[in-house]
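>>> Got a sequence here, can you model it:
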Amino acid sequence: MESQRCKGMRDLLPDDMGKFRYIEDTFRNCCTKWGYREVRTPSLEYLRLFTATGTLTPSRLSKAYSFLDWDGWSGERVVLRPDGTIPIARLYLENLSFPARFFYVTDIFAFEQTGKENRERWQCGVEFLGGASPMADVELLLLAHELLHSLGISGVQLRLSHAGLAKALVKELGLSPRDEARMLGRILDGDWQAWKEAKSNNLELDKFLVSLVNFKGKLSDFLKKVKLPAEGTSPELESNLSNFIDILRLLDDLKCDYQIDIAAIHGFEYYTGICLQLFSRGEKIGGGGRYDELLSLMGSKSMPACGFAIYVDPVIKMLSLKEDERSESGVLLRGDEKKSRVVEACFSLAQSLRSAGRIVELDFAGESVADYRWVVSVSGEESFVIIDQKSGEKWEVRTLPQVVGILGVD
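The predicted structure is shown next:
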C-alpha cells in the first residue's frame, strides 16, 4: 500500500520546525512584553458558533470541515476550527467579563479544491477585547510591525482599509437587502471588481466612491483627493470615515508607514472598523481588523475588540536563520557499543555535556549524518579523539576533564 499524506496537508521537517519554533518564540516574547497573555482553544468547535451569528461569509463556511459528533443516539455538527478569532471570543464569553489582551498560536482548517494549497494553516494571533479607542487599533498595528521586524522580515507593506466605511458605502447605494448582502460578501472576500459595479442615484456619491476606491497612498494626499459629498450622506458613513482618518493621523504621528487601499479589503463578515493586511515580497503574511459587534452577535453585550494574525506558512519560507545550535556547539559522541567501558564513558561524558547545556547525540552505529561542530570518538576508558569540524583541528586526550576543557564547557 502506498503511503502518502492527505491532500493539502504539509509535513514540517526538522529545519521547518526550527523556523516554526523561532517564529513562535519571537511572537510569544513580543506579545508578553506588550502585556498580552497566552490562551489556547480546542481544534473542534460547534458549527453553530460560526453559523448562528452570521460571522462568516457563505464562501468561507463552504470551505469548513464539518461532521456529526455522534453519541450513538443523536449528535451535533462540529467543525475543525475555520477561524482563530471566533473561538477566542467564545473562550472570553465563557470565562471572563473584563477587558483582556490575548495571544495564541493555532492552526485553522479550510478546504481548497485542488489540494495544492495548504488546507491546514498555522497562525500567530493577537486579540484585544475591550480596546475601544483608535489607540487600541494603533497598538496592534505597531505590535505587528515590531514582531515582523524582530523576525527579520524586510520590506513589509501595511495596507489599510475600513470595513465600517465599506459597509456604510454599500448601504448608500440603495440596494435591496439581498443584493446588498451579496455585494458586501464579494467585497469581504476580496473581489475588488464589486466596487467597479457599485452605482447609486447620487452622482456626487459615485464620484466619492470612485476616488476612495482608486486611492493608494498616505493620509496627506487622501485628504486632498478624496472629498465627501457636501450633503446627502449618512451619519454612519461620516462617522466611519472620521474614525479611519483619526487612526491614520495617529500612525503619522508615530512615524508608522502604511498605504491606504480601500479596494484591497479582505476580511471576515464580523469586521466593523479598520482592516489591515501585511505583505512582504508580494505575498500576504498577515491580516486583521476591528470587530466591535462579534460578541453581541454571539449573545453577549456589546464589546469593542480588535486583533490580527501573522501567517506562519509564508513567513517560514522567508526566514533565513543563522546556524543552529548543533552546528555551532553541538557534540556527536561515537563509540563501540560492544565495549561496555566505552559505552559507560560515552554516557557519562554525554550527561556532563548536557548538564552544561550542550546538545549531544550518541552514535554507536557510526551512521549519524547530523551536522555537529564537535565529533568525539571514544575508543577506551582513557582514549578520546576530538575533531572540531569548524576549524579542522584534532586532539587526542586521555581523560573526561580534558575533553570537557577542549569543548569549552564551564
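>>> contacts and neighbour counts: CA atoms only from here.
Fine.
>>> count of neighbours near Gly330?
The number of residues packed around Gly330, counting by other Cα atoms under 10 Å, is 23.
>>> I'd say it and Val376 touch.
No - Gly330 is beyond contact range of Val376, at 10.7 Å (criterion: Cα atoms under 8 Å).
>>> element containing the residue nearest to the spatial centre of the chain, please.
Geometric centre of the chain, nearest residue: Ile310, 2.4 Å, by Cα atoms, centre = their mean. Using DSSP states H and E, the element containing Ile310 is strand 305-311.
>>> Quick check: which helices or strands does that strand pack against?
On a contact count with 3 or more Cα pairs under 8 Å, 6 or more residues apart in numbering; DSSP states H and E, strand 305-311 meets strand 120-129, helix 134-150, strand 283-290.
>>> closest one to Ile247 among the ones you listed?
Of all those, helix 134-150 sits nearest to Ile247, with 5.5 Å by Cα to Cα.
>>> Tell me how far Ser176 lies from Thr32.
Separation of Ser176 from Thr32 (Cα to Cα, to the nearest Å): 47 Å.
>>> more neighbours, those two?
Taking neighbours as other Cα under 10 Å, Ser176 and Thr32 compare with Thr32 leading, 15 against 10.
>>> The more buried one belongs to a helix?
Yes - secondary structure assignment places Thr32 in a helix (DSSP: H, G, I helix; E, B strand; the rest coil).
>>> List the contacts of it.
Under the criterion of Cα atoms under 8 Å, 6 or more residues apart in numbering, the contact list for Thr32 is empty.
>>> how much space between it and Glu24?
Distance of Thr32 to Glu24, given as Cα to Cα: 12 Å.
>>> Then Thr272?
Per Cα to Cα, Thr272 is found 29 Å from Glu24.
>>> do Glu127 as well
Here the criterion is Cα to Cα. By it, Glu127 lies 16 Å from Glu24.
>>> Mind checking which of these two has more residues around it?
Between Glu127 and Glu24, counting by other Cα under 10 Å, Glu127 is the more crowded of the two (26 against 17).
>>> Report the contact partners of that one.
Under the criterion of Cα under 8 Å, 6+ apart, the contact partners of Glu127 comprise Thr85, Ile88, Arg101, Phe102, Phe103, Ala305, Cys306, Gly307, Phe308.
>>> Then Arg398?
The neighbourhood of Arg398, defined by Cα under 8 Å, 6+ apart, consists of Glu381, Glu382, Ser383, Phe384.
>>> and if you look at Phe50?
For Phe50, the set of contacting residues under the criterion of Cα under 8 Å, 6+ apart consists of Leu56, Leu61, Ile86.
>>> of the residues you listed, buried ones?
By neighbour count, with 16 or more other Cα atoms under 10 Å, those hold Leu56, Leu61, Ile86 as buried.
>>> next up, for comparison:
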Amino acid sequence: MLISGPRGTKDILPEASAYWQYIEKAARDVCSLYGYREIRTPVFEHTELFLRGIGETTDIVEKEMYTFNDRGGRSITLRPENTAAVVRAFLEHKLYAETPPAKLYYIGPMFRYDRPQAGRFRQFHQFGIEAAGAKGPAIDAEVIRLAVHFLQKLGLNELVLQLNSVGCPECRPQYRKALQDFLREKLADLCFDCQSRFERNPLRILDCKEEKCTGLSQGAPQMVDCLCDDCSRHFTQLKLLLTAAGLEFTFNPRLVRGLDYYTKTAFEIQYAPLGAQSAVCGGGRYDGLIEECGGQPTPGIGFAIGLERVLLALEKQALLPAVTGSLDVFVLPLGEQAQAAAFKLLCDLRQAGFTADMDFMGRSVKAQMKLANKFSAKFAAVIGDNEVQTGQVNVKNMETGEQQQIRIADLLNKLNTEVKD
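Next up, the predicted model:
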C-alpha cells in the first residue's frame, strides 16, 4: 500500500523548487540591503518557550501546537512561529552584547495543527525579521518598509498596509476595562472561545473571525483613544515616518494580532487579489518579550511573511519567472571506447562552470539527441571512437543546426565565447 504524505503538508517538487529559490533569494537580497543577517534556529524547542513567549491564552498554544514528550520525558514543541526561538537564541548566545540593534532574519518551516486550505498548511514556511534593541518608531518604520520592499520586489503592488497601536502595560489596563464594560452585556451571545477570552485576554475578541462576534464587537472602544502619552507619541511619529517613506496605510482599530507579546505597533499587509485570505504579512513590536524569556528589558519588533501565501499570489498574477532548466552542453558518447572520454569531458565541463549532462541509460543516438532537445541544450558534443583517437569532438549548435569538428582541448574556449559572453 502506498503511503501518502501527512494531511496539511506538501512536497515541493523539483519543478517548483526554482520558484521557492527565487522568492528566498529576493528575501536575502532585500535583507542584505537593510543590514539584516540570517539566523537559523532548531525546528523544535522546549514547550515552555512558546508558553511564555506566545501566551497560554492564544489559539496557537491552546489548539495548534505540535507538542510531544521526547524519550527523556521533556516536553518538546515543533516551532509554530519563530520570534520566540530567535529571542531565545539572542539571549543564549549573548547577541545583545553586539552593537544594537541586532538585525536578524530567518527563512524556514513552521508547524501548526490547523485546517488546511489554499495557501495554508500544517507545515508552512515563513520569512521573517527581528530587530532587537531600538525603542524608537524609526526601527518600526524600517521593518515595515522592508516588508513592503520585499513584496514589491516580487511584483506584488496591490498591497494594503493596515496599522494600529495596541498600547503598552501602562495604558492597556484602561482599555481592557473599557472593552469589557462594552462587551459584558453581550457576553452570553459571544462564541465559546470569546467567552473564554473575556477575562483572560479580551483584546483577542476583536480578532475573532466568527461573523456573530464581529458584529457584536462593532462600535467597541478603540485602543488608540486610551493610549498613554508615550504610546501616542510613538504611533504619531511612526505614521509621519511611513508617510515620509511614501507608504500609504490604513488605520485599523480592530487589528490586534494573534499573539500576546505585541505592544505599541501592530501591522498587517494584505494583497487584495487573494480575496478572503489576503493577509501575506503580519508583525509588530514586542517590548516585553525578551524580558519574559529571561533577558533584560529590551525592545524589539519584527514580522513574518507566509511564503506559501506569497507563492499563491505570484501564481495567480502570473508573476513567477520562466524556469527553463536548459543545459549548456549535452554530451553524446558513441561506442564503448568513447564512454570514458565522454565522461571526462562531462566532468571538465562542469568543473569549468557549464551546465552539462549525458545519457546514463544506454539509449540510441537518436534517443540521446531527443533528450538533448528535451533538456533545451544549447550544444550537443558527440564523441565516437574515431574522435577518441584524434582527440576531437563534433559540436552541434542545437538552435542553428550548424556542426563543426574541433579539438576537445578547444571546446572550453568555444563555449566561453558562445555561452558565457
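>>> in a helix, that's where Leu158 of structure 1 is, yeah?
No - counting by three-state DSSP, Leu158 of structure 1 falls outside a helix, being strand.
>>> Determine which residue in structure 2 is aligned with it, please.
Aligning on TM-score structural alignment places Leu158 of structure 1 opposite Leu161 in structure 2.
>>> re earlier: which strands and helices sit next to the next helix or strand after the strand holding Ile310 of structure 1?
Heading C-terminal from strand 305-311 of structure 1, the first helix or strand you meet, by DSSP H and E, is helix 312-318. In terms of contacts (3+ Cα pairs under 8 Å, 6+ apart), helix 312-318 of structure 1 is packed against helix 14-33, strand 120-129, strand 283-290.
>>> I'd like to know which of those lies nearest to Ser340 of structure 1.
The closest approach between Ser340 of structure 1 and any of those, judged by Cα to Cα, belongs to helix 14-33 at 32.3 Å.
>>> The helix or strand harbouring Lys212 of structure 2 vs structure 1, mean deviation?
Remark: Lys212 of structure 2 resides in helix 211-216, with elements defined by DSSP H and E. In the superposition with structure 1, the average deviation recorded for helix 211-216 of structure 2 is 5.5 Å (mean Cα distance after the TM-score superposition for structure 1).
>>> need the next SSE after that helix, C-terminal direction.
Tracing the chain C-terminally past helix 211-216 of structure 2 and defining elements by DSSP H and E, one meets helix 229-244 next.
>>> hmm, who's touching that following helix?
With Cα under 8 Å, 6+ apart, helix 229-244 of structure 2 has contacts from 136-138, 140-141, 145, 165, 167-168, 224, 248, 264-265.
>>> repeat that with 7 Å
Contacts with helix 229-244 of structure 2, where a contact means Cα atoms under 7 Å, 6 or more residues apart in numbering, come from Pro137, Ala138, Ala141, Ser165, Gly167, Lys264.
>>> Name the nearest of the residues you listed relative to Cys228 of structure 2.
Minimum distance to Cys228 of structure 2 across those is 7.5 Å, recorded for Gly167 (Cα to Cα).
>>> didn't that closest one look like it was pressed against Ala266?
No - under the criterion of Cα atoms under 7 Å, Gly167 of structure 2 is not in contact with Ala266, lying 9.5 Å apart.
>>> rewinding a little: spit out the contact partners of the match of Leu158 of structure 1.
Contact partners of Leu161 of structure 2, counting by Cα under 7 Å, 6+ apart, are Glu248, Phe249, Thr250, Glu268, Ile269, Gln270.
>>> Check Gly155 of structure 2 too.
Listed by Cα under 7 Å, 6+ apart, the contact set of Gly155 of structure 2 reads Leu319.
>>> Looks to me like it is in a helix.
No - under three-state DSSP, Gly155 of structure 2 sits outside any helix and is assigned coil.
>>> and Ser355 of structure 1, what pairs with it in structure 2?
Per TM-score structural alignment, Ser355 of structure 1 is aligned with Gln351.
>>> can you check Arg334 of structure 1 too?
For Arg334 of structure 1, the equivalent position in structure 2 is taken to be Leu332, counting by TM-score structural alignment.
>>> and Ala136 of structure 1, how far is that from Phe27 of structure 1?
Computed with Cα to Cα, the distance linking Ala136 of structure 1 and Phe27 of structure 1 is 19 Å.
>>> Neighbour count: these two, which is higher?
Phe27 (25 against 19).
>>> OK, contacts around that one?
When contacts are taken as Cα under 7 Å, 6+ apart, Phe27 of structure 1 is in contact with Leu147.
>>> And the equivalent of it over in structure 2, how far from Ala138 of structure 2?
In structure 2, the residue paired with Phe27 of structure 1 according to TM-score structural alignment is Ala27. Per Cα to Cα, Ala27 of structure 2 is found 21 Å from Ala138 of structure 2.
>>> And for Val224 of structure 2?
19 Å.
>>> repeat for Val256 of structure 2
Applying Cα to Cα, one obtains 21 Å for the distance of Val256 of structure 2 from Ala138 of structure 2.
>>> And Asp385 of structure 2, by the same measure?
In this view, Asp385 of structure 2 and Ala138 of structure 2 are 70 Å apart by Cα to Cα.
>>> what does Phe68 of structure 2 give?
Applying Cα to Cα, one obtains 41 Å for the distance of Phe68 of structure 2 from Ala138 of structure 2.
>>> where's Gly115 of structure 1, which helix or strand?
For Gly115 of structure 1, there is no host helix or strand (DSSP H and E).
>>> secondary structure class for the spatially closest residue to it that is not a sequence neighbour?
Spatial nearest neighbour of Gly115 of structure 1, chain neighbours left out: Gly8 (4.3 Å); criterion: Cα to Cα, 6 or more residues apart in numbering. Using three-state DSSP, the structure places Gly8 of structure 1 in coil.
>>> Surely Gly8 of structure 1 touches Gln113?
No - counting by Cα under 7 Å, Gln113 is not a contact partner of Gly8 of structure 1; they are 9.1 Å apart.
>>> Comparing the two, which shows the higher neighbour count?
The residue with more neighbours, out of Gly8 of structure 1 and Gln113 and counting by other Cα under 10 Å, is Gly8; that gives 17 against 11.
>>> List the residues that contact the more buried one.
Shown in contact with Gly8 of structure 1 (Cα under 7 Å, 6+ apart): Gly115, Lys116, Glu117, Asn118, Arg119.
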